[in-house]
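Peer 1: here you go, sequence then predicted model.
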Amino acid sequence: MANQMTEMLKGTLEGIVLAVLSARPAYGYEITARLREQGFADIVEGTVYALLIRVEKRGLVDVEKVPSEKGPPRKVYTLNPRGRAQLEEFWTTWDSLTARIERLRTEHLTTKET
């Protein structure tokens, strides 16, 4: 089950992180902590940081270096208009996909009962 969850998350993690950033700007560790609070306990920081590098390169977020109490400055990520458009596309795709999956599930349950 955990392996299946990991595989499903791979395809949706970008949208999930963009959704977290749509609420307010955050740095990498903070994003990971928010995800864990939402029940995504298996997500590791390294995965989130790699994803943040990708979305930054794709121009979906703005980055600001903010002084840190401990160590080097933190990179704070803010969802920009291009990122918001990508997030809207993610939600549209998500709604379509989940509707199809639910239809398949319902049909399977109906067929199983007869």
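Peer 2: Now that the structure is in, tell me what you want to look at. Bear in mind that the values here come from a model prediction, so they are computed numbers and not experimental data.

Peer 1: make it CA atoms for all contacts and neighbour counts henceforth
Peer 2: Fine.

Peer 1: can you say which helix or strand has the most centrally placed residue in the chain in it?
Peer 2: With distances taken as CA atoms, centre = their mean, Ile16 lies nearest the centre of the chain, 1.9 Å away. Using DSSP states H and E, Ile16 falls within helix 2-23.

Peer 1: my guess is Val61 contacts Ile53, does it?
Peer 2: No. Using CA atoms under 8 Å, Val61 is not in contact with Ile53, being 9.8 Å away.

Peer 1: one more to weigh against that first structure:
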Amino acid sequence: MTTVVESSGLPADAYSANCPTRDVLDRIAGKWTVLVVDALLQGTLRYTELSRRIEGVSQKMLTQTLRALEADGFLTRTVHPTVPPRVEYTLTELGHSLAEPVRALREWAETHINKIERARQQHRPA
């Protein structure tokens, strides 16, 4: 059964230049998205907890990633009225549906990193 894109009435086809699924693929294939979604599998996390968990992500990139994931419906952002404000992030049902493929990608990368690094070494100029 083919999914129809509601906004255009056309079939969803990621190979088509005008299909909005390309934007979705761009979003979910990003390394920060993969790491944020995977980290949130353990449950609700505060911004600072995510920042500590995902080493190397800049404040700007983490904020942009979280905002985009919220806008796409993958997570919810809850602001608690404290001083300073406490902000928490939780995967939505849609976010949880993405969790297994994301976890599989992360685990695949961790499992195959040595083979990939050896291949890269063989292709470096002498």
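Peer 2: Here it is on my side, so go on. For clarity, every value in this text was computed on a predicted model and none was experimentally measured.

Peer 1: TM-score them against each other, please.
Peer 2: For this chain pair, the superposition-based TM-score is 0.62 by TM-score structural alignment, normalised by the length of the first structure; 93 aligned residues with a CA RMSD of 2.9 Å.

Peer 1: contacts for the helix holding Ile16 of the first structure?
Peer 2: When contacts are defined by CA atoms under 8 Å, 6 or more residues apart in numbering, helix 2-23 of the first structure is touched by residues 31, 34-35, 42, 48, 51, 55, 77-79, 83-84, 86-87, 90-91.

Peer 1: wait, what's in contact with the corresponding residue of the second structure for Arg58 of the first structure?
Peer 2: Alignment note (TM-score structural alignment): Arg58 of the first structure maps to Asp72 of the second structure. Residues near Asp72 of the second structure by CA under 8 Å, 6+ apart: none.

Peer 1: ok so, going back, the residue nearest to the centre of the first structure pairs with which position in the second structure?
Peer 2: Ile16 of the first structure maps onto Leu35 in the second structure, by TM-score structural alignment.

Peer 1: distance of its match relative to Pro85 of the second structure?
Peer 2: Distance of Leu35 of the second structure to Pro85 of the second structure, given as CA to CA, to the nearest Å: 24 Å.

Peer 1: check Thr111 of the second structure too.
Peer 2: Separation of Thr111 of the second structure from Pro85 of the second structure (CA to CA) stands at 39 Å.

Peer 1: quick one: work out the angle between the longest helix seen in the second structure and helix 31-40.
Peer 2: Once the second structure is assigned using DSSP state H, the helix that runs over the most residues is helix 93-122. Put simply, helix 93-122 of the second structure runs at 120 degrees to helix 31-40, going by axes from the mean of the first three to the mean of the last three CA atoms, to 10 degrees.

Peer 1: buried ones in helix 93-122 of the second structure?
Peer 2: By neighbour count on 16 or more other CA atoms under 10 Å, the buried set for helix 93-122 of the second structure is 95-96, 98-99, 102-103.

Peer 1: and if you look at stretch 60-77 of the second structure?
Peer 2: For stretch 60-77 of the second structure, a neighbour-count test (16+ other CA under 10 Å) marks 62, 65-66, 69-70, 74-77 as buried.

Peer 1: among these, which ones are in strands?
Peer 2: 75-77 (DSSP state E).

Peer 1: so which of these comes closest to Gln122 of the second structure?
Peer 2: Lowest distance from Gln122 of the second structure to these (CA to CA) belongs to Leu75, with 40.8 Å.
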